[in-house]
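J.: Using only what follows, build the 3D model:
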Amino acid sequence: MGMLVDGTWQDTWYDTTSTGGAFKRTEAAFRNWITADGSAGPSGEDGFKAESGRYHLYVSYACPWAHRTLIFRALKGLEDHIDVSVVHPDMLDDGWTFETDAHGATGDRLYGLPFARDIYLKAKPAMTGRVTVPILWDKSRETIVSNESSEIIRMFNAAFDGITGNTADFWPADLRDAIEPVNARIYDTLNNGVYKSGFATTQEAYDAAVHPLFDTLDWIEDRLASTRYLMGDRVTEADWRLFTTLVRFDPVYHLHFKCNRRRIVDYPNLWAYTRELYQWPGVSGTVNFDHIVRHYHYSHDSINPHRIVPINPVLDWEAPHGRG
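T.: Got it, this is the predicted structure:
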């Protein structure tokens, strides 16, 4: 993954030398919000009003952060209101591209541009920063609303309810204080923990990441023994933020990122829970295992220099989950 420096592309990987071999994720550069009336959100500028057809979502099927936004687009009935472009699964010297020679890769449906970085440059010609997905684009102002997935899913959760009539709430007010520490632990040790394990370049950095990761999986397994979902009997954003890591764990993270103490299929509660979320109406259609497996193994030559894509175990995602 390269980056833009003053509007110029540089094929530069993350610097782990200065961090003792540890992977440090950079913060999102665009933090505006879509709101029902166009008023300001918690950060950024105002003026981004929820309107049908105004916004476009750029995603990768491989990326768990982008996957969150696709799930919420489906859960909240936004498919007819927010259109999507899907990048190619291979992320090489030019970063995310809009090549179309992989099934499911759509090209840039708005402008026909060749690279995801061109979308960033269209919004900010002197951009410095990583070129990541998802990208939520405003066609009206021709700029990026946000590239922070955790905030995009909260916009999708509520901002368009008056347009769609879909009032399903995955960020309920009465559970927010309880959700936040769960999100925080899962993000640090699991969502990002798989990357901290996989991209570590010293034994010490790997050990510091991988042990908390499995402590958290054990903690979730125990939690799910007495509750159907993370927050009890209601599915919330905490579940969907967790799901995008779990669905990739056995096909990718277990082998490729050396997160191999156990697989998700080795945890009875977690495996049944992951299957239930996969089978949720509209969700399986957002999962593309071909892109997931291809992207990680083919794109990370520092981990897999010969770019050999493994055959992987065959998992029955449609098996009854029994969590009724």
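
J.: okay, CA-based contacts and neighbour counts for the rest of this
T.: Fine.

J.: Which residue would you name as the spatial centre of this protein?
T.: Nearest to the geometric centre of the chain sits residue 65, at 1.2 Å (Cα atoms, centre = their mean).

J.: Please name the nearest non-neighbouring residue to that one.
T.: Spatial nearest neighbour of residue 65, excluding adjacent residues (Cα to Cα, 6 or more residues apart in numbering): residue 149 at 5.8 Å.

J.: Surely that neighbour and residue 66 touch.
T.: Yes: assessed by Cα atoms under 8 Å, residue 149 is found in contact with residue 66 at 6.5 Å.

J.: which residues do the two both contact?
T.: residue 134 (Cα atoms under 8 Å, 6 or more residues apart in numbering).

J.: the more surrounded of those two?
T.: Set side by side, residue 149 and residue 66 show more neighbours around residue 66, with 25 against 22, by other Cα atoms under 10 Å.

J.: quick one: contacts of the strand or helix carrying residue 255?
T.: Taking DSSP states H and E as the definition, residue 255 sits inside helix 254-256. Applying Cα under 8 Å, 6+ apart, the contact partners of helix 254-256 are 198, 260, 262-263, 296-297, 303-304.

J.: buried sites along the helix or strand following it?
T.: Remark: after helix 254-256, the chain's next helix or strand is helix 268-278, criterion DSSP H and E. Applying a neighbour-count criterion of 16 or more other Cα atoms under 10 Å, one finds 269-278 buried in helix 268-278.

J.: for the longest helix along the chain, packing partners?
T.: Counting residues, the longest helix found in the chain (DSSP state H) is helix 203-223. For helix 203-223, the packing partners by 3 or more Cα pairs under 8 Å, 6 or more residues apart in numbering; DSSP states H and E come out as helix 193-198, helix 268-278.

J.: what residues does that helix touch?
T.: 20-22, 185-186, 189-190, 193-194, 196-198, 200, 230, 259, 261, 267-270.

J.: One more pass at 6 Å, please.
T.: 21-22, 189-190, 193, 196-197, 200, 269-270 (Cα atoms under 6 Å, 6 or more residues apart in numbering).

J.: same question, stretch 291-302
T.: 62, 89-92, 307, 309.

J.: on that earlier part again, ok, and for the helix holding residue 255, which residues are buried?
T.: For helix 254-256, by 16+ other Cα under 10 Å, it's 254-256.

J.: Save the residues you listed as TSV, and put in distance to residue 81 too.
T.: Listed next are the buried residues of helix 254-256 as TSV, based on distance: Cα to Cα, whole Å:
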residue	distance to residue 81
254	36
255	38
256	36
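
J.: With respect to residue 157, which of the residues you listed is nearest?
T.: Checking the buried residues of helix 254-256 against residue 157 with Cα to Cα, the nearest one is residue 254 at 31.1 Å.

J.: Tell me the spacing between residue 94 and residue 4.
T.: 11 Å (Cα to Cα, to the nearest Å).

J.: Next, the structure of the following sequence, for comparison with the previous one:
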Amino acid sequence: MRANEVPTEEIRRDPAAFADRVTADGRLDRRAEAGRYRLVVNRACPWAHRVVITRRLMGLERAVSLAVTDPRQEIIGGEPHWVFTEETGSPGGLDPVLGIHALREAYLARDPGYTGGVSVPGLVDVESGHLVSNDYDRLALDMATEWGGLVRDGAPDLYPEPLREEIDAVGAEVYRDLNNGVYRAGFAPDQEHYDAAVGAVFDRLDALEERLSGQRYLVGDTVTMADVRLFPTLVRFDPVYHGHFKCNVRKLSEYPALWAYARDLFQTPGFGDTVEFDHIRVHYYWVHTGINPTRVVARGPDPRGWLAPHDRAALGGTPFGTGTAPGPVPAGERVPAPA
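T.: Predicted coordinates:
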């Protein structure tokens, strides 16, 4: 979708253009090796965010370097593209490791004839400069389960086998109605599509409120991929989805259990320390000129509310089970704290 257009049909997401699997033993497509890959993301993108959270929870920061693009996309060849700029720490507008200005260059290095869209996250092979995968869900799952000895000691089991069916079932509902539902509402081509989409968004939020009133996490007694998939949408809800995407029946902060659950995760290492609210607000309000032609960026809401006590520990469970919290955020990856 072009940055300055609203789609004339209901939004649908294309399957990943490149989806090589990375595993510890290389039995599928590629082998997990420290220093071999660079993860290109934008901190505004919820799909990239779940991979960033997984990478941090699993302690893969030293194994897989991180490249952050500018929240303002650049129009190249008539299409919006994720690019590196001086403002986001890339001297000369080039990523210091890959030497590229736009992520599309890694796509074209992999396939010179590629004409499809470019999305984040993108896992790039450092030596060849080729894109390995832009399959956000598979990237996160593989980092959680397939990277073997490269993960940190004490890393949590985000995808425990006994709970996988439930995790995936919950994730499918959340994706359909909420993760993607907010986009279906925001880019609805007419009233009928908007009403259906926004109705599904709040039906799902209502169901999550009921579910989380009696349990600390979505599935089981610890953080799992179900929580990793939900959190990026929740943390963007009041800043951009409520106003910018017209999902304004209620705010997240008006759901007692869901808002406390979101704060609990935000205050858990690996979640809130990967959130950059300025990038989120700037990207959505700047790029989507079809629904915000003035590019005026909303100021609120006050992010300090995310640090308020949540009292969720009384429901039982611990975030990492028998594991431990990840260590400090690497110096080059720290995001501003709510202030």
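
J.: After superposition, what's the TM-score here?
T.: Scored by TM-score structural alignment, normalised by the length of structure 1, the superposition of the two chains gives a TM-score of 0.90; 306 aligned residues with a Cα RMSD of 1.9 Å.

J.: sorry, back to before: out of the buried residues of helix 268-278 of structure 1, which comes closest to residue 169 of structure 1?
T.: Of the buried residues of helix 268-278 of structure 1, the one sitting nearest to residue 169 of structure 1 (Cα to Cα) turns out to be residue 277, at 16.0 Å.

J.: What lines up with that closest one in structure 2?
T.: Residue 277 of structure 1 maps onto residue 265 of structure 2 when the alignment is built from TM-score structural alignment.

J.: again with residue 136 of structure 1
T.: Match for residue 136 of structure 1 (TM-score structural alignment): residue 123.

J.: Structure 1: strands as residue ranges?
T.: Under the criterion DSSP state E, structure 1 contains strands at 3-5, 8-10, 55-59, 82-86, 129-130, 135-138, 143-146.

J.: As TSV, those strands with distance to residue 153 of structure 1 would be great.
T.: What follows is those, written out as TSV (distance: least, Cα to Cα, whole Å):
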stretch	distance to residue 153 of structure 1
strand 3-5	25
strand 8-10	29
strand 55-59	12
strand 82-86	13
strand 129-130	21
strand 135-138	11
strand 143-146	11
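
J.: how many other residues sit next to residue 299 of structure 1?
T.: 19.

J.: Tell me the spacing between it and residue 179 of structure 1.
T.: Residue 299 of structure 1 sits 34 Å away from residue 179 of structure 1, going by Cα to Cα.

J.: Where in structure 1 does stretch 50-70 of structure 2 fall?
T.: The aligned range for stretch 50-70 of structure 2 in structure 1 is 68-88, by TM-score structural alignment.

J.: Mind listing residues that contact the matching stretch?
T.: Contacts for stretch 68-88 of structure 1 (Cα under 6 Å, 6+ apart): 52-53, 55-60, 97-99, 105-106, 108-109, 153, 166, 282-283.

J.: Over to that stretch now: how far is its first residue from its last?
T.: Using Cα to Cα, the end-to-end distance of stretch 68-88 of structure 1 comes out at 18 Å.

J.: what do you get for stretch 99-112 of structure 1?
T.: With Cα to Cα as the measure, stretch 99-112 of structure 1 spans 10 Å from end to end.

J.: Centre of the chain to it, how far?
T.: Computed by Cα atoms, centre = their mean, to the nearest Å, the separation of stretch 99-112 of structure 1 from the middle of its chain amounts to 19 Å.

J.: residues in contact with it?
T.: Identification of contacts with stretch 99-112 of structure 1 by Cα under 6 Å, 6+ apart yields 85-88, 98.

J.: if we can go back for a sec, most neighbours among the contacts of stretch 291-302 of structure 1, please name it.
T.: Top of those by neighbour count (other Cα under 10 Å): residue 89, with 29 neighbours.

J.: Nearest spatial neighbour of that residue, chain-adjacent residues omitted?
T.: residue 295 (4.8 Å).

J.: Give me the buried subset of the contacts of stretch 68-88 of structure 1.
T.: Buried among the contacts of stretch 68-88 of structure 1 (16+ other Cα under 10 Å): 55-60, 97-99, 105-106, 108, 153, 282-283.

J.: Tell me which stretches of the stretch 201-339 of structure 2 form helices.
T.: Along the stretch 201-339 of structure 2, counting by DSSP state H, counting those that start in this stretch, helices occupy 225-236, 256-266, 277-287.

J.: Residue 106 of structure 2: which of the ones you listed is closest?
T.: Nearest of the helices of the stretch 201-339 of structure 2 (Cα to Cα): helix 277-287, 21.9 Å.

J.: okay, that closest one sits on what stretch of structure 1?
T.: Aligned by TM-score structural alignment, helix 277-287 of structure 2 falls on residues 289-299 of structure 1.

J.: Report how many residues lie close to residue 171 of structure 1.
T.: 17.

J.: and it, how far is that from residue 72 of structure 1?
T.: From residue 171 of structure 1 to residue 72 of structure 1 the distance is 12 Å (Cα to Cα).

J.: likewise residue 107 of structure 1?
T.: Taken as Cα to Cα, the span from residue 107 of structure 1 to residue 72 of structure 1 is 22 Å.

J.: swap in residue 48 of structure 1?
T.: Here the criterion is Cα to Cα. By it, residue 48 of structure 1 lies 19 Å from residue 72 of structure 1.

J.: Adding distance to residue 223 of structure 1, write the buried residues of helix 268-278 of structure 1 out as TSV.
T.: Shown next, in TSV, are the buried residues of helix 268-278 of structure 1 (distance: Cα to Cα, whole Å):
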residue	distance to residue 223 of structure 1
269	9
270	10
271	13
272	13
273	11
274	14
275	17
276	16
277	16
278	19
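
J.: Among those, which one sits closest to residue 287 of structure 1?
T.: The nearest member of the buried residues of helix 268-278 of structure 1 to residue 287 of structure 1, counting by Cα to Cα, is residue 278 at 8.3 Å.

J.: The aligned residue in structure 1 for residue 95 of structure 2 and residue 299 of structure 1, how far apart?
T.: Counting by TM-score structural alignment, residue 95 of structure 2 corresponds to residue 108 in structure 1. Distance check for residue 108 of structure 1 against residue 299 of structure 1: by Cα to Cα, it reads 20 Å.
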